[in-house]
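the following comprises the amino acid sequence and a computationally predicted model.
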Amino acid sequence: MVSRRNMLKLGAGCCTGVFLPNILHANTPTIKLGEINSYIPELEKVQTPYRHGWLLALEEINERGGIKGRKLEIISRNDEGDPDKATSLANFLVEKEGVNFLFGSVLSNIALALSKAANEMQIPFLATETRSDSITWEEGGKYTFSMRPNTYMVTKMLVNEAARLPVNRWACIAPDYEFGHTAVQHFKNNMNQVRPDIQWVHDEWAPLFKMDRNQLIKRMKDKNIEAIFNATFADDLQKLLNVNTQEKFFEGKSVVSLFSGEPEYIEAVSSPICDSWIVTGYPWQQIKTNAHMAFVKKYQSRFAESPTHSALSGYIALNAIAAAYQNSDDGTPDTLIKAMENLYFDSPLGTIRFRAQDRQSSMGTFVGKLAYFEGKSHMRDWYYADGADYWHGNSQVRLIRPQQ
């Protein structure tokens, strides 16, 4: 496994490129891709496996001979969670390193900055991990595509289950930035459509990775809350569960929690108090399709660790980019855009496609409940929610997305 020190070193700005040694002296020029992401300690459990995912895909693609005889080369940079730095890195990679495709970003503010830069430079950009709605809606552009289901889609997936809970008084806890606010807005809007009897008692906006857990719980204790929608993740989610050991805040409350069933975060919710939480996640051990089991076997063999959802996303994203180059006439930005607009490609989750209207992929996620046994939380009663079933309708997209 890669240590924190090595992971941060790999993601640092000094990293020049990642590709197979046997192409160093090849006569055929490589296809250069630029990868920009937030390789910061707070996101280590997300970003290390994500990087492993696209690295595994890179090695496989190049071992097969690359794309039309050309190997892929990835030049990776660490934006350190700073949108301005991400923009500067994008410009450097395109103007100085000669990349003609950008991908990456987990934080929505970074993704929006990269999207703006890519559209200004007229370079394709695939947002690989962000859940931002704006990136394909209000601030969508011709050159930007999004891989994972956006916030509207994943909250709507959860509402199908949350609406069945026999509770009325709800509170929301979310990080205080674009993703958190849109997650709460969409969850409330979708719940109100099917459960107009619900009362929204309280909202908590936690500064990202700077949550004051004691004050947060103190403000919520006397609100007679029956259910909670949670959109916090990573270190913030761990803090919430840690304070519960003292305050017993979650006892007797129904909880609906984004991403908490993903391997990156499930350790934080490995507690009896989290039993029966409704979550989105990735029960990789239980998915028995041939394509998925082949991915798991290759990933474990290569990195001596189990895959996470981020690893899967990195792997799928690079295969999407490779498929676009394969379907492109000449690999120029305009032909790559044309190839991406109606792209179909195979993945460990089956066939995934992009639709031209908003550049959103059909990649879905798994919805289920947490079950605590043998000292750990696991997902149970899960199913795969295909992203295409939760897309905004075409008429809605036309209303909210800028016309090209």
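Nice, thanks for sending it over.

for the rest of this, base every contact and every neighbour count on C-alpha atoms.
Fine.

can you give me the strands in the protein?
31-37, 72-78, 102-104, 125-127, 144-146, 169-175, 199-206, 227-230, 254-261, 278-281, 344-347, 350-353, 365-373, 376-385 (DSSP state E).

contacts for the first one, please.
Going back to what we said before, that points to strand 31-37. Defining contact as Cα atoms under 8 Å, 6 or more residues apart in numbering, one finds that strand 31-37 is touched by 11, 70-81, 86, 89-90, 93-94, 98-106.

and here is the other one:
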Amino acid sequence: MSIRNPSRRALVGGLAAAPLALAGASGTRAQGAGPIRIGELNSYSRMAAFAVPYRNAMQMGVEEINKAGGVRAMGGRPLEMVFRDDGSTPGDAVRVAEELLTRENVSFLAGTFLSNVGLAVSDFANQRKVLFLATEPLTDALTMANGNRYTFRVRPNTYMQTRMLVEAVKAKGVKRWAIVAPNYEYGQSAAANFKKLMAAAVPGFEVVVEQFPALGRIDAGATVGALGRARPDGIFNVLFGADLTTFVREGNTRGLFERRLVASLLTGEPEYMIPLGEETPEGWITTGYPWDKIEEPKHKAFVQAYRAAFNDTPRLGSFLGYVVAYLMRDMLEKAKSADTEAMVAALEDLRFDTIVGPAVMRGIDNQATLGAWVGETALNGRQGTMRNFRYEDGANHMHPEEEARAARKD
């Protein structure tokens, strides 16, 4: 993948482990007339397939915003991103978040990828009373049981995306299911949601086997063997990244997916479909991002600009990074300040435009209504794609308001 070298104005420090010692080391966040500095921490090394395109598009969006006059409600102040690798562990991420605040003097935090990392940074933000815009972690806990006033999430959460899949498969009459998911917060949450939602939607639903391989260390032979021996009629898959590729390859070899319905979170995202290539199984019902088939004019313009800038096709991470850049702009325009309490108040029930339509940051749980595409996997030559897809508005699949109010302790 071709990666453009970012400008100094929009990217400070790159991904160096040790940040530069800049003014503001006292821990106070600058509110002057200079750039609005934003600390973005993410799994750039471990999850590069998603995080690097995300960073690229966020950078592109920030440069567009600055070129158009910056945050006009704040006298045209430009945005300045400070990107850091979060180490893909809760401990490293909290250390990096602390350094972004105390050494880089950022006004707020954004990012993270893994759910356990996002939860750790959310707790840190709550303790420090600093805004955290969680862009990628999917666990429900982030905006439900562990939710707090200072944490907001952009992507549709695990419940929302699982509910989209359940709506897509419930009429097919499949009752005997297997579940395979990574053994950490995100995978466990997705499995629990699937069981709850399917039990309510399909009379006679049952789970005949569950497999929870360690993230990044799947024993595909053992996992596929255990699923096959249980003889399920459907498989709910939550694996992603290298685990997904290994699982699909072994499952194809052993015929695991033949004559079985597969509902799969995330598989339709280019980040994970591109490595599958001609091994992409056909007919899986999945969430994803069919970037080349989305007809909205704003999205087409984004794709054209992204391809021109990076000589590459966009990933879901690219879409998300670009959306987040403009969401940050819209928040600051409404807040008219980089003060934490002003930004938090601005985000609550904020209505913002995206390149695929409007969305809202729901105030009762700080969860955005951004949606996802649901369709079927297919092969186009030797490359996977999505067919028969539709965009599902996240507002139609969120936790019921009474559940959100009951779950949150803040």
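Sure thing, it's come through. A quick note: this is a predicted structure, and the numbers were derived from the prediction, not measured.

TM-score of the superposition?
In this superposition the chains share a TM-score of 0.92, using TM-score structural alignment, normalised by the length of the first structure; 391 aligned residues with a Cα RMSD of 2.0 Å.

and of the strands of the first structure, who's closest to residue 308 of the first structure?
Closest approach to residue 308 of the first structure among the strands of the first structure (Cα to Cα): strand 278-281, 9.6 Å.

need the residues that contact the closest one.
With Cα under 8 Å, 6+ apart, strand 278-281 of the first structure has contacts from 154, 158, 161-162, 255-263, 309, 365-370, 379.

out of the strands of the first structure, which gets nearest to residue 239 of the first structure?
Closest among the strands of the first structure, using Cα to Cα: strand 199-206, at 11.2 Å.

trace the closest one over to the second structure and give me the residue numbers.
Here strand 199-206 of the first structure aligns to the second structure at residues 206-213, judged by TM-score structural alignment.

trace residue 256 of the first structure over to the second structure, please.
In the second structure, the residue matched to residue 256 of the first structure (TM-score structural alignment) is residue 263.

so its match makes contact with residue 239?
No. Judged on Cα atoms under 8 Å, residue 263 of the second structure makes no contact with residue 239 at a distance of 11.3 Å.

quick one, which of the two is more surrounded?
Each of residue 263 of the second structure and residue 239 has its neighbours counted (other Cα atoms under 10 Å); residue 239 has more, 27 against 24.

so that one makes contact with residue 181?
Yes. When contacts are counted by Cα under 8 Å, residue 239 of the second structure is listed as touching residue 181 (5.3 Å).

what touches both of these two?
When contacts are counted by Cα under 8 Å, 6+ apart, residue 239 of the second structure and residue 181 are jointly contacted by residue 187.

select, out of the strands of the first structure, the one closest to residue 212 of the first structure.
Proximity to residue 212 of the first structure (Cα to Cα) singles out strand 199-206 among those, at 7.6 Å.

and the contacts of the closest one?
With contact meaning Cα under 8 Å, 6+ apart, strand 199-206 of the first structure is reached by 168-176, 180, 212, 216, 220, 223, 225.

filter those residues to the buried ones?
168-176, 180, 216, 220, 225 (16 or more other Cα atoms under 10 Å).

the counterpart of residue 293 of the second structure in the first structure and residue 271 of the first structure, how far apart?
By TM-score structural alignment, residue 293 of the second structure lines up with residue 286 in the first structure. Using Cα to Cα, to the nearest Å, residue 286 of the first structure is found at 20 Å from residue 271 of the first structure.

which one's more surrounded, those two?
A direct count of neighbours by other Cα under 10 Å for residue 286 of the first structure and residue 271 places residue 271 higher, at 18 against 11.

give the contact list for residue 74 of the second structure.
Applying Cα under 8 Å, 6+ apart to residue 74 of the second structure gives the contacts 332-333, 336-337.

distance of it from residue 104 of the second structure?
Counting by Cα to Cα, the gap from residue 74 of the second structure to residue 104 of the second structure is 21 Å.

also residue 3 of the second structure?
Counting by Cα to Cα, the gap from residue 3 of the second structure to residue 104 of the second structure is 25 Å.

neighbour-wise, which of those two wins?
Between residue 3 of the second structure and residue 104, counted using other Cα under 10 Å, residue 104 has the larger neighbour count: 26 against 13.

what residue in the first structure is paired with the more buried one?
Mapped onto the first structure by TM-score structural alignment, residue 104 of the second structure lines up with residue 97.

what of residue 70 of the second structure?
In the first structure, residue 70 of the second structure lands on residue 66 (TM-score structural alignment).

its match: neighbour count?
So residue 66 of the first structure, with other Cα under 10 Å, has 19 neighbours.
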